[in-house]
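[1] Curious how this folds, go ahead:
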Amino acid sequence: MHVLILGGTTEARALAGLLHARPGLRVTSSLAGRVARPRLPEGEVRIGGFGGADGLAGWIGGHAVDAVIDATHPFAGRISFNAARAAATAHVPLLALRRPGWVPAAGDRWTSVPSLEAAAGALGGLGERVFLTTGRMGLAAFAGLPQWFLVRSVDAPDGPVPARTEVLLDRGPFTLDGERELLARHRIDVLVTKDSGGAATAPKLAAAREAGLPVVVVGRPPVPADVPVAATPEEAAAWVLGPV
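    A predicted model of the protein is given here:
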């Protein structure tokens, strides 16, 4: 049995590790190639795009893939819809692996918005020193704003950025003590984040809560209709392996 994991996330690597050593199971993880030095999973790895839904369907058929798991980032919306179309074309089952989103706690000052553009529009009046943790893609939405931005991402931005920007290259997991120090050192008064979920980057939310800072949270795009969803790598592995 050949399983294709559309990966690049912590959950995708964990799933590849769970499946890799299983007898009679071949696992290929596909990475988009947008990160310069990705953390590679166990098993076979391919890097690069497929050329849209038709290209992915052709790859599935040409490599005798029996099942596909979309374990991409919750905000990688295009590949998820391409995967749904490709799996339907190739007549193979598809599962989406999505970590649960964050839930506000007592004391949080969240403003929920549907997009990066809406996040940029919501910043007026919330603060002048912005901690922007939405990744290096999509920074153009904030490029025309007058606030000062601390942009944290794994790789350096390669598109338009706000005029007053400091870039911090770093990769999670992050600690609560580290996030507290970062907010204080840069005198941050508002945080902008995507609802990525997971524990690796959640400490910034706790640090913002402690400091009483407003947080602008960009909501996730939907999973394609009729695609089943697993919340953990263990659930996804059980979907592949069936009853034990």
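
[2] contacts, neighbours, all on C-alpha from now
    Noted.

[3] Spit out the contact partners of residue 74.
    98-99, 196, 220-221 (Cα atoms under 8 Å, 6 or more residues apart in numbering).

[4] now do residue 165
    Contacts of residue 165 by Cα under 8 Å, 6+ apart are 148-151.

[5] which one is it nearest to, not counting chain neighbours?
    In this structure, residue 165 finds its nearest non-sequential neighbour in residue 149, 4.7 Å apart by Cα to Cα, 6 or more residues apart in numbering.

[6] what's the distance between that neighbour and residue 168?
    Counting by Cα to Cα, to the nearest Å, the separation of residue 149 from residue 168 is 10 Å.

[7] Compare the two (neighbour count), which wins?
    residue 149 (26 against 14; other Cα atoms under 10 Å).

[8] helix or strand right after the helix or strand hosting the more buried one?
    Of the helices and strands defined by DSSP states H and E, residue 149 is found in strand 148-153. Using DSSP H and E, the helix or strand that follows strand 148-153 in sequence is strand 165-169.

[9] please give me the structure for this one as well, since I'd like to look at both together:
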Amino acid sequence: MSGRVLVLGGTAEGRRLTEKLAELPGVEVVYSIAGRVAAPALPTAAQIRVGGFGGVDGLTSYLRDAGIAAVIDATHPYAALMTSAAITGSKAAAVPLLVVRRPGWPETDGDDWHRVPSLAAAAAALGGFGERVFLTTGRSGIAAFAGSDRHWFLLRSIEAPSPPMPARMDVLLERGPFTVEGETALMRGHRIDVVVTKNSGGLLTAAKLVAARHLGLPVLMVDRPPLPPGTPAVATVEDAVAWLTRLVGATDRSCTG
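    Okay, here's the model as predicted:
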């Protein structure tokens, strides 16, 4: 196959995957991000595309007009709307799709996790866990906690949040990776009662869970949105590279046979 691959990125996996795919002969990579972060980390070996596609119809048209031969969705595990659009748009354009989803964090001995299905459910459950909340769900989810007036929040985010927001809140503008020692000191210093997070997986931000375990703190864990049944998915960059390599080989054989 001599063609273009669209990587829907915004994650460390997406960047690493793009660099790997760019090494394959005959493959040109377009790396697409939503553009919500002012200074995003970007791969060097790809054409960069910033901004939305204009919904499913816009994505479908882009795939056809740009000659995209395969789509790999390496967005955040909670970017459900983008993933849904990618699945629908790639099917409409008859373009092969693969989803890359890093494994979630496993619950281990000593953890005090309380699983909830959504940010709204996490906000509703806060009443039983103390008043001081370490919120690491990102700025886009802060609105779900805007009505929690009896709680104080420490929000950690890459960029500053926008209203609506909780009345009592401090903001830490930081990007991982974080250490267990640093997370432990942070939670102790702010007298945190409960941690609220998404099960994003990965190493960059896992230290907060170890720190919470050491401190005996409860964690409200927002479950991932499930992928639609039958969606092709892998857990690692290496598996995604292998998928595209097989696709390249199959396409080349069909063209020469």
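
[10] Give me the TM-score for this pair.
    Superposed pair, TM-score by TM-score structural alignment, normalised by the length of structure 1: 0.98. Supporting alignment: 244 aligned residues with a Cα RMSD of 1.1 Å.

[11] returning to that earlier point: could I get the contacts of residue 165 of structure 1 as a markdown table with distance to residue 232 of structure 1?
    Formatted as a markdown table, the contacts of residue 165 of structure 1 follow (distance: Cα to Cα, whole Å):
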| residue | distance to residue 232 of structure 1 |
| --- | --- |
| 148 | 37 |
| 149 | 34 |
| 150 | 32 |
| 151 | 29 |
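
[12] The longest helix along structure 1 aligns to what range in structure 2?
    Longest helix of structure 1, by residue count under DSSP state H: helix 77-90. Mapping helix 77-90 of structure 1 onto structure 2 (TM-score structural alignment) gives residues 80-93.

[13] ok, now which ones touch residue 82 of structure 2?
    residue 75.

[14] gap between it and residue 75 of structure 2?
    If you go by Cα to Cα, the gap between residue 82 of structure 2 and residue 75 of structure 2 works out to 8 Å.

[15] How about residue 43 of structure 2?
    Distance from residue 43 of structure 2 to residue 75 of structure 2, by Cα to Cα: 14 Å.

[16] In structure 1, point out the residues matching stretch 128-146 of structure 2.
    Counting by TM-score structural alignment, stretch 128-146 of structure 2 pairs with residues 125-143 of structure 1.

[17] Distance of the residue sitting nearest the centre point of structure 1 relative to residue 191 of structure 1?
    Closest residue to the average C-alpha location of structure 1: residue 73 at 3.0 Å, with Cα atoms, centre = their mean. Using Cα to Cα, residue 73 of structure 1 is found at 20 Å from residue 191 of structure 1.

[18] just to revisit the earlier point, can I get the buried ones among the contacts of residue 74 of structure 1 as something I can paste into ChimeraX?
    Per 16 or more other Cα atoms under 10 Å, the buried members of these correspond to this ChimeraX selection:
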select :98,99,196,220
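
[19] Out of the contacts of residue 74 of structure 1, which two sit at the greatest distance?
    99 and 221 (13.4 Å; Cα to Cα).

[20] Helices of structure 1, start to end?
    Under DSSP H, structure 1 gives helices at 10-20, 52-62, 77-90, 116-122, 176-185, 203-211, 233-241.

[21] I appreciate the help and will end here.
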